[in-house]
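>>> heads up, no residue letters with this:
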């Protein structure tokens, strides 16, 4: 059986880095992560350029 949690993560580098950060942080609390589904992306803009890459995602994992 799988469970899905919603997460918010951000990075100064890229969308991919934000997704990686989300999985790394979730893995500290849950085990058996199977997938990440990025539902939405939101850039933070400062001084007319993207300064943060924020994602809203669902992470699915196996229940023990």
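Noted; the coordinates are in hand. Predicted, not measured: the structure shown is a model, and the values here were computed from it. Numbers count the residues shown, from 1 in each chain.

>>> Only C-alpha atoms from now on, for both contacts and neighbour counts.
OK.

>>> How many residues are close by the residue lying closest to residue 21 once chain neighbours are set aside?
In space, and not counting its chain neighbours, residue 21 is closest to residue 9: 6.8 Å by C-alpha to C-alpha, 6 or more residues apart in numbering. For residue 9, the count of nearby residues is 19 (other C-alpha atoms under 10 Å).

>>> Contacts only, for the closest residue to residue 36 other than its chain neighbours.
Counting by C-alpha to C-alpha, 6+ apart, residue 36 lies nearest to residue 59, which is 4.5 Å off, once chain neighbours are set aside. By C-alpha atoms under 8 Å, 6 or more residues apart in numbering, residue 59 lies in contact with 4, 5, 6, 7, 23, 33, 34, 35, 36, 37.

>>> just to revisit the earlier point, go through the host helix or strand of the residue nearest to residue 21 and flag the buried ones.
Using DSSP states H and E, residue 9 sits in strand 2-11. Buried residues in strand 2-11, defined by neighbour count with 16 or more other C-alpha atoms under 10 Å: 4, 7, 8, 9, 10, 11.

>>> this is the other structure I want to compare:
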């Protein structure tokens, strides 16, 4: 088994549906232009309130990409 090295980037995903959807949005979009995405960690969750309801979710993620050999 090879030892792996990872590069970490930060992404912010947003959604009007849920925090989970904001995570998926960020990862799916990043995976269109970045390779070897392997891990993520949620570092911040924020939301916008309108008329007493959550109107928008925003989630900040740290995402690790495995560097190619």
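Sure, I can see it. What you see is a predicted model, and the numbers here were worked out from it, not measured in a lab.

>>> Map the residue nearest to residue 36 of structure 1 across to structure 2 for me.
Under the alignment (TM-score structural alignment), residue 59 of structure 1 maps onto residue 63 of structure 2.

>>> Residue 19 of structure 1 too?
Residue 19 of structure 1 maps onto residue 23 in structure 2, by TM-score structural alignment.

>>> For the residue nearest to its match when sequence neighbours are not counted, list the residues it contacts.
Leaving aside its sequence neighbours, residue 23 of structure 2 sits nearest to residue 13 (C-alpha to C-alpha, 6+ apart; 5.7 Å). Contacts for residue 13 of structure 2 (C-alpha under 8 Å, 6+ apart) come out as 22, 23, 24, 25, 26, 27, 58, 59, 60, 61.

>>> now swap in residue 9 of structure 2 and tell me
62, 63, 64, 65.

>>> ok, these in structure 1: which stay?
Compared against structure 1 with both residues aligned by TM-score structural alignment, their matches' C-alpha atoms under 8 Å, the contacts of residue 9 of structure 2 retain 62, 63, 64.

>>> Just put the residues you listed in TSV and tack on secondary structure.
Listed next are those as TSV, based on DSSP: H, G, I helix; E, B strand; the rest coil:
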residue	secondary structure
62	strand
63	strand
64	strand
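
>>> Okay, angle between the helix or strand where the match of residue 19 of structure 1 lies and strand 6-15 too, please.
Residue 23 of structure 2 is part of helix 19-30 when elements are defined by DSSP H and E. If you take axes from the mean of the first three to the mean of the last three C-alpha atoms, to 10 degrees, helix 19-30 of structure 2 sits at 120 degrees to strand 6-15.
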